[in-house]
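What shape does this take:
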Amino acid sequence: MALTTSNMSILQKQSATGPMMPSIGTEETEHMAYNIEETQDIPYAAWLDSIPGFGRSRCYQLVETAGSARNAYEMPDSDIAFLLGAKALAVWQQHRKLKEPNALYETYLHQGISYVYYKSKEYPQKLQNIPDPPFGIYYKGSLPDSAYPAVAMIGARRYSDYGRSMAELFARRFGQAGITVISGMAMGIDGISQRAAINAGGISYGVLGCGADVIYPESNSRLYYDLIEKGGILSEYQPATPPRAGLFPQRNRIISALADVVLVVEARHKSGTLITVDMALEQGKEVYVIPGRCTDQLSLGCNQLLRQGALAATSPEDIMKDMGWQQEVLTTEPVKRRQISELAQHILAVLDVLPCTSEDIVSALAGRQYGYSVPQIYKGITELELAGLAKRSSGLLRKTEL
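Below is the predicted model of the structure:
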C-alpha cells in the first residue's frame, strides 16, 4: 500500500510496537497542542469522535499519527486502511459521505453544545493524567476550572432520610465555601447533592451517561437546566446518545477524575457507587466516607470502605481541613434566623440533622426544659413553614435549603 512520506516513519514505528496512545500532559504534547489552529481543528476532532463504533482508542491513534484532527481527516484512504484495517476504512468512507466536519460542528453549536478534545487548551487538566482519558468532551454551560477545589459526591439512588440530610449538609457547606461539587445528576444522593450545592450559591457539574443534550432522568430536568446556568453538563458521548447501562461505569471515571477527592454518602454492600470508588483509587484520589449505623443496609458499603482504609468524614470540615482548603463561609442563614421567633429557632435546631414528625418536635421541646406548650410548638412550626424555612413531606417536617 502507498504511504504518505510524512507519515511513513510513524506508521512503521507503530506497526512494530502496536497502537500508540497519547502521552497527555507532557511538554512535547502541550507544545504540539498549542501549535494547532484550534478553531479549525475542533470540528475535525468532533467529526472523528462521531464515527460509529470507532471508539476513543482509534481516534487517539489517528490523531497521534497525523499530528492533528484535521490532518487525520485528510489522510489518504490507504493510510487509514494500513492503520485500522479494511473494515474500519469502509466505515470511515461511509461517514465522510454522510457528514462534513464543519457542518456537523455547527449543528452542535446550534444546539448549545460545545466540544473540546484532548489537544485543546480548554480540555480539563484533571482528565489529562488518568489512565484512559476521554478523547473529547461535549458540554453545555462551562467546563470545570482546575484552579478550584472539587469534591465528587456519590451515593445510593434509594436513600434514607439520614443520607439525604448528610448530602444536603455537606454539599451546602461545599457550595458556600466555593468548592465545586461533581456528580452524575442521577436520582438520589447525586441529584440531592448537586441541588444543595447550587442552592447555596455554589458551582456543580453533572457528568452524564448519555448525550449532553439528553435529560436523564427526566425527573431531574429542572436540575439539568440549573446546572447549565451554574456550572455545566458534560459527556464523552456524542449528542442524542440514549442512556444505556453499559455507558455509566465508563462515565464514573470522569466523575472521579474531575474531583480532588471522592465522598461516598450512602452505599449498600454491593452498590454501583463502589465502581466509582475503585476508579478513584486507580486514579490516586482520596476517598472519604460518611459513616452510618452498623444495622443500616444503606450504610453497609460505606462502613466496609472504612474497614478497607477509606477516610471518615464526620463533617465537611474534616475534608476541608485535610485538603487545606479555605473554610470561610458566606451564608444568609443567621440573618433569616434573626427574623423568626426564639421558639421557631429552637424548632429549626431540632431539624438540623434529620427530618422529624410534629410529635418528635413536641417531645423535644415540650416540658420543663423549654416550657413550651403543645399549641405554641405547632404555632412555631407554622411560622417556619410560612417563612419557607421548613416544609412537610410524607408526614415529616424537614429543614429547607438556605
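
For the rest of this, base every contact and every neighbour count on C-alpha atoms.
Will do.

Show me which positions of stretch 169-184 end up buried.
By 16 or more other CA atoms under 10 Å, the buried positions in stretch 169-184 come out as 169-184.

Revised request: answer the last question for stretch 260-278.
Buried residues in stretch 260-278 (16+ other CA under 10 Å): 260-269, 271-274, 276-278.

returning to what we had before: point out the ones among the buried residues of stretch 169-184 that are inside helices.
The helices, defined by DSSP state H, take in 169-176 from the buried residues of stretch 169-184.

quick one on the thing from earlier: which one of the buried residues of stretch 169-184 is nearest Tyr205?
Nearest to Tyr205 among the buried residues of stretch 169-184, counting by CA to CA, is Ile182 at 5.1 Å.

Surely Glu286 touches Asp260?
Yes: the criterion here is CA atoms under 8 Å, and Glu286 meets it with Asp260 at 7.4 Å.

Tell me where the stretch 151-300 of the chain has helices.
Secondary structure of the stretch 151-300 of the chain (DSSP state H, counting those that start in this stretch): helices at 161-176, 189-199, 221-229, 247-257, 273-282, 300-307.

To compare against the first, here's the next sequence to fold:
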Amino acid sequence: MAGVDDELGGWLRLLLTPGVGRDTARRLLATFGSAQAVFDASPAARAACVGPAQRDALGAEPDGWRAQCDAAAAWLASDGERRIVTLGDALYPAALLHTPDPPLLLFLHGRVERLARDALAIVGSRHPTPQGRDNARAFAAHFSRAGWCVVSGLAAGIDGAAHEGALDGDGGTIAVLGTGIDRIYPARHRTLTHRIAHDGLLVSEFPLGTPPLPPNFPQRNRVIAALARGTLVVEAALQSGSLITARLAAESGREVFAIPGSIHSPLSRGCHALIKQGAKLVETADDVLAEFGAPRPPAATTGATPAAGADPLLDALGHDPATLDALCARTGWSAAALAARLLELELDGHVQRLPGGLYQRRERA
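Presented below is the predicted three-dimensional model:
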C-alpha cells in the first residue's frame, strides 16, 4: 500500500468504511485482534460479527482511502512532532481508553507528553463578555503555573482565551479539534494553533482534511471531557455546547465547576443551571485546585485591578453592567465627568464598554 504501513492503512480503512461506527469497529477489533486482520478475514468470518450491509461495506475499498493513506504519510513525514496513535498503541491516553466511546485513533501534533499530565478542561461561550474572556485566561494561567494541563476545544471566545492563558505556565495546553488536524478553524486562531503545536498539543480523531462539520463538535466535546479530571464552565448560555461537555464530564465521574455571574446576563444562565444541578460554584482558580488537593502555584507578577474602595466610580459600577444614566444617578456626577473618568478606566483596562451603552467592571480571576 502506498504511503503508510499495512496496519495503519487498516486503521484508516476501518475509520473511513461507511456504516461502520466506533462501536462496530471496536467489536471487530476485539474479534480479530487488529485492524488489518479485520480485512484479511473472510466475508463469512466478518458476517459472524456484523450485519450484511456492514459485511459488504468492509469488503469494498472506501472512497478516498488510498488518498487518505498518502496524505497521512506526507503529514507524518513533514514534522517529527506528528504522530497517529491507535487504540492498540502504548501512547494512547489511558483517560480516553477507559471511557465508553474512545476514538479509534488520534492524530497528534506537538508535545505528546502533555497527555501524561493531570488536566483540567475550560470551556464556554464563543461570544463571551470581556470579563468572561479575562476569567478564562486568568484561571488557565493559574492552573498551568500549578502544573496542570488545560484542555479546551480551540473555538473562538472562552476556548481560545483558555489556551492563551495556559501557554503562560509549565502545565501547557491540549487543543481538541472538531476538524482534521491539518485544518485551522477558526481562521483567526492561526497564530494560536502554531503556538500550541510548538508548546502544547493538538489532537483530532477526524481524518485529514475534515472540514468543520456541525456533528463533529459534540464528538470533540466527549474527548475534552474525558482527558480532564474536571471541567470548568466560565460562561455559557442555556443552549450551549459547553453544557454538553459538562454533562459528559459528570456522566464520566469527573468534577464539574462553574463560575457564577450576573443574574441579568444570558451568558450566566448556563453556569447557574449547572450549579443548580450540582456543579461546584467557584470564585477563584484555587477553589478548583483545592478539590484535588493541589498546591497553589507561585503568585503571578501581573498587576491587579484596584480593590473595592480604591475608586468611587468602580464602587458605584459594582459587578453588573450599567448605563451612563444609572451611574449618574448613583454618583451624582455629571454625564461629562462620568464619561471622562470611564474613558480613563477603560484605557487602564479596568472598565469595558459594552454594546447598548453599557459599562462593565473588569477584574482579574
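
TM value for the aligned chains?
Superposed pair, TM-score by TM-score structural alignment, normalised by the length of structure 2: 0.77. Supporting alignment: 330 aligned residues with a CA RMSD of 3.7 Å.

Glu74 of structure 1 maps to what in structure 2?
Counting by TM-score structural alignment, Glu74 of structure 1 lines up with Asp40 in structure 2.

Leu227 of structure 1 now?
Alignment note (TM-score structural alignment): Leu227 of structure 1 maps to Ile196 of structure 2.

got a list of what that match touches?
Contacts for Ile196 of structure 2 (CA atoms under 8 Å, 6 or more residues apart in numbering) come out as 110, 163, 167, 173-175, 202.

next one: Phe107 of structure 2
Phe107 of structure 2 makes contact with 82-85, 181, 203-206, according to CA under 8 Å, 6+ apart.

Val112 of structure 2 now?
With CA under 8 Å, 6+ apart, Val112 of structure 2 has these contacts: Leu201.

got it, and Arg296 of structure 2?
By CA under 8 Å, 6+ apart, the residues touching Arg296 of structure 2 are 146, 286, 289.

Same question for Val203 of structure 2.
Going by CA under 8 Å, 6+ apart, Val203 of structure 2 touches 106-109, 174-177, 181.

mind putting those residues in TSV, distance to Tyr359 of structure 2 included?
Shown next, in TSV, are the contacts of Val203 of structure 2 (distance: CA to CA, whole Å):
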residue	distance to Tyr359 of structure 2
Leu106	44
Phe107	44
Leu108	42
His109	41
Ile174	34
Ala175	33
Val176	34
Leu177	34
Ile181	39
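
which of those has the most neighbours?
Neighbour tally across these (other CA atoms under 10 Å): the maximum, 32 neighbours, falls on Ile174.

That residue matches what in structure 1?
Residue mapping for Ile174 of structure 2 onto structure 1 gives Tyr205, with TM-score structural alignment as the criterion.

Could you do Thr31 of structure 2 as well?
Applying TM-score structural alignment, one finds that Thr31 of structure 2 aligns to Thr65 in structure 1.

so its match sits in a strand?
No: counting by DSSP: H, G, I helix; E, B strand; the rest coil, one finds Thr65 of structure 1 to be helix, located in no strand.

about what we covered before: which one of the contacts of Ile196 of structure 2 has the most neighbours?
Counting neighbours by other CA under 10 Å, the top entry in the contacts of Ile196 of structure 2 is Thr173, with 34 neighbours.

Does that residue touch Gly147 like I think?
No: checked against CA under 8 Å, the pair Thr173 of structure 2 and Gly147 is beyond contact range at 10.6 Å.

how about the helices of the stretch 151-300 of structure 1 in CSV, adding distance to Ser358 of structure 1?
Shown next, in CSV, are those (distance: least, CA to CA, whole Å):
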stretch, distance to Ser358 of structure 1
helix 161-176, 16
helix 189-199, 24
helix 221-229, 30
helix 247-257, 39
helix 273-282, 34
helix 300-307, 30
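
Any idea which of those gets closest to Arg58 of structure 1?
helix 247-257 (17.0 Å).

superposed on structure 2, where does that closest one end up, distance-wise?
Compared with structure 2 after fitting, helix 247-257 of structure 1 deviates on average by 0.9 Å (mean CA distance after the TM-score superposition for structure 1).

according to the alignment, that helix goes to what range in structure 2?
The aligned range for helix 247-257 of structure 1 in structure 2 is 216-226, by TM-score structural alignment.

Show residues contacting the matching stretch.
By CA under 8 Å, 6+ apart, the residues outside stretch 216-226 of structure 2 that reach it are 95-96, 99, 102, 121, 151-153, 176-179, 204, 231, 241, 244-246, 248-249, 252, 254.

among the residues you listed, which are in strands?
Counting by DSSP state E, those place 121, 151-152, 176, 204, 231 in strands.

Need these in CSV (columns: distance to Gln277 of structure 2).
Converted to CSV, those look like this (distance: CA to CA, whole Å):
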residue, distance to Gln277 of structure 2
Ala121, 19
Val151, 23
Ser152, 22
Val176, 26
Ser204, 31
Thr231, 14
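
Could you pull out the strands in structure 1 for me?
Going by DSSP E, structure 1 shows strands at 114-117, 136-141, 150-154, 180-183, 204-207, 231-235, 261-264, 286-289, 311-312, 390-393, 396-399.
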